[in-house]
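Enquirer: following is a predicted model, sequence given first.
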Amino acid sequence: MRTPSASPPADRAERPRVRIGALVPLSRPGWAEAGRHLLAGLELGVREADDSGGIAGRPLELVVRDTAADPRRAAAAVDELARLGVAALAGEYHSVVARAAAARADALGLPFLCSSAVLDALTERPTPWVARLAPAQSHGWRTYADFLLGAGHRRIAVAAEPSVYWASGARILRDHLAPRGGTVIDLDARTLDPAAVCDAVVDGRATALLLLVGHPEPAVSLVRAVRRDRRLAEVMIGAPAGQPEFAEWAASLGRDGAAVPFLRYLPERLGPLGARVATALRERLGEEPSFVAFEGYDTVTVLAEVLRTRGTDRSGTAGAWPRVAVEGTRGPIRFSRAPGVSVWQWAWAPTQVVDRDPAEPGRFRVLHTG
């Protein structure tokens, strides 16, 4: 039995490396904390793939580019990585950025396994080049809407900033809630300050306020304003996009940030592989890994398997999406063509609605599964 090593043997290290381009938000205005978790998962996946023999004896190399939540920067990075000869692209957290990257990858004929972005229409047309691990937004946000209905919320205020991603989320919620007796009250987070948002929630008789806004601002200011408004003591604050998952949320808001339900893509219990990877990610990050870190690890697991079995030819990699059958940290991964989704899709990663426990904000409570 081979003992894993920290670095590839000398003979393998001298062979040409198989390069994977990694798109990750590592600086502002990107969500750098999510990017750090995503990169930790990608790096751990590469290390373990190399410990298992690499790609036909060739070591993997991750070529990382910081997208900083900028679609144009991401598209330029795709062009650069293609020129560098990467076998495939991986990563990205922000949906609008991933959409720009996917468009360039499709145009260049470069395989792209998107880790975390959720927009249904990741490309304008169906493409053979792009696959995705994260659930499509329509799947996750309908699950969130079902949670709202089950919790008795029928009048829901939505404070949103302008973005294709936020607009898509609000539309999914509205379309799912309306036939079931729910009403969505739209609030423009650009023009309303936190006090005005609180007034609008009261005037609209909403029992829930969803934050479709950036973090830390204006999300932190909105949460604090609602928590301090006695008129809104019974109003639930929600953040379906997942801001409360990360330690920065808890550090900014303390107990005010508890009891804010959000979407998380993890099973209720991790299996043996997931538990082992969780331990390794915890050591690498110095904190509990988010679902985004698991997405990063699973991305490399899939790509390594495809590259081992199909070779490093780009068309061969893209042609392998419908034949993938890989055990991931959160369950068996296979790709298919999901209705309304333009890319090869894992349908679906485990989906939960969770929040931070008010009695112990470092602990998460599972409120609903989809």
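Expert: Yep, it's here.

Enquirer: use CA for all of it now, contacts and neighbours both
Expert: Will do.

Enquirer: in the helix or strand where Val302 lies, which residues are buried?
Expert: Using DSSP states H and E, Val302 falls within helix 291-310. Under the neighbour-count criterion of 16 or more other CA atoms under 10 Å, helix 291-310 has 291-308, 310 buried.

Enquirer: give me the helices and strands touching it, please.
Expert: Applying 3 or more CA pairs under 8 Å, 6 or more residues apart in numbering; DSSP states H and E, one finds that helix 291-310 makes contact with helix 32-51, strand 88-91, strand 112-114, helix 272-285, helix 314-319, strand 326-328.

Enquirer: what about the strands in the stretch 51-200 of the chain?
Expert: 60-66, 88-91, 112-114, 130-132, 155-160, 183-188 (DSSP state E, counting those that start in this stretch).

Enquirer: so which of the ones you listed gets nearest Asp357?
Expert: Closest to Asp357 of those, according to CA to CA: strand 155-160, at 22.2 Å.

Enquirer: try this one next to it:
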Amino acid sequence: MTTSSVRIGVLAPLTPPGWDQAGRHLLAGAELAVREVNDAGGIAGKPLELLVRDTAADPRRAEAAVDELARLGVAALAGEYHSVVARAAAARAHALGLPFLCSSAVLDALTDEPAEQVARLAPAQSHGWRIYADFLLGAGHTRIAVAADPSVYWASGTRILRDHLGEVIELDMSAPVGDALAGSRATALLLLVGHPEPAVSIVRAVRRDPRLAGITMGAPAGQPEFAAWEAELGEDGAGIPFLRYLPERLGPLGARVAAALRERLPEPPSFVAFEGYDTIAVLAEALRSGGGAAWPDVAVEGTRGPIVFSRVPGIGVWQWAWPPVQVVDRDPVRPGRLRVLHTG
């Protein structure tokens, strides 16, 4: 199919039950990068164009979108936030031989077999969650409870935590969280659940239970990153450490992009918005070089540092190893402010 533009297909959760705020941030970053690429002359004189498809956190919907975008002649695929959805998209892209740069999903096993045309910007779950486990150990937490939804992603996270922390207690999600946690002797509860529910209800229940006054809550998947968390929970949502993938201080490019994203978004840009921008920057460079899948030949100055791809043991896709990782929480005194607690 011949077109007057170079097309990139973008997958993102833009409606519930997908985490639509994450999807909007991802798309805002991608659209900003496209505007800058086109202002600089596009790709070989052709404008870059995004064809956006909403996955709504549904793997089957993502697979159908990949098939449709392939028929429409996209040069590459980009995006997605939810790991299980990204995994489905990556498998379909691999089967079709279509380059796919995953922006934000972290599940280690993004593909079942080595996939030459698939790459990822986000750190693998085993890397980021090990850093989170180190933070917990440093804070004196050796007996951890998890409230976990049934999912490949949450199960993988639980295994990583158990490997590095030792004792991890999986709470019975059919019982009231206060009763299950009060008898566990755990000093921390990790929320390995969806947002807004059941995460919001669990936080409120813990905050209001006097038996749990000394419990630390954590959310390694990053639920408190977005403004909706503060809007829904206020002070109750503060002091809950989570992972985000930003450096402690942005360089000149990151600072410029942050300022531009603030004009596009109704709240401060999350790390996901920077992932969206970096995704398009990488793909644009790959396409200028004549192909979207020569990942080891791509080197780009991203918003969060220099981006290059390599093979990482145990991971079947080309990986940026590694983006910066922080453990952050919302300040209990000012929940709108984020505090960096640990870097890795």
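Expert: Happy to help now that I have it. It should be emphasised that the depicted structure is a prediction, and the values quoted were computed from it without experimental measurement.

Enquirer: re the thing from before, how far does the helix holding Val302 of structure 1 sit from its chain's centre?
Expert: In terms of CA atoms, centre = their mean, to the nearest Å, the centre of helix 291-310 of structure 1 is found 15 Å from the chain centre.

Enquirer: repeat for stretch 35-42 of structure 1
Expert: Using CA atoms, centre = their mean, the offset of stretch 35-42 of structure 1 from its chain centre is 11 Å.

Enquirer: tell me roughly how far it lies from structure 2 on average.
Expert: Compared with structure 2 after the fit, stretch 35-42 of structure 1 shows a mean deviation of 0.4 Å (mean CA distance after the TM-score superposition for structure 1).

Enquirer: quick check: that stretch aligns to which part of structure 2?
Expert: The alignment of stretch 35-42 of structure 1 onto structure 2 (TM-score structural alignment) spans residues 23-30.

Enquirer: any idea how far the residue nearest to the spatial centre of structure 2 lies from Leu253 of structure 2?
Expert: When structure 2 is reduced to its mean C-alpha position, the nearest residue by CA atoms, centre = their mean turns out to be Ser104, at 3.6 Å. Distance of Ser104 of structure 2 to Leu253 of structure 2, given as CA to CA, to the nearest Å: 20 Å.

Enquirer: which stretches of the stretch 51-200 of structure 1 form helices?
Expert: 71-83, 95-108, 137-150, 164-177, 194-203 (DSSP state H, counting those that start in this stretch).

Enquirer: dump the ones you listed to JSON lines, plus mean neighbour count and distance to Arg363 of structure 1.
Expert: As requested, the helices of the stretch 51-200 of structure 1 are exported to JSON lines (neighbours: other CA atoms under 10 Å; distance: least, CA to CA, whole Å):
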{"stretch": "helix 71-83", "mean neighbour count": "18", "distance to Arg363 of structure 1": "34"}
{"stretch": "helix 95-108", "mean neighbour count": "22", "distance to Arg363 of structure 1": "27"}
{"stretch": "helix 137-150", "mean neighbour count": "21", "distance to Arg363 of structure 1": "20"}
{"stretch": "helix 164-177", "mean neighbour count": "18", "distance to Arg363 of structure 1": "27"}
{"stretch": "helix 194-203", "mean neighbour count": "17", "distance to Arg363 of structure 1": "28"}
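
Enquirer: wait, which of those helices is closest to Ala157 of structure 1?
Expert: helix 194-203 (6.3 Å).

Enquirer: any idea which helix or strand comes after that closest one?
Expert: Criterion used, DSSP H and E; the element after helix 194-203 of structure 1 is strand 208-212.
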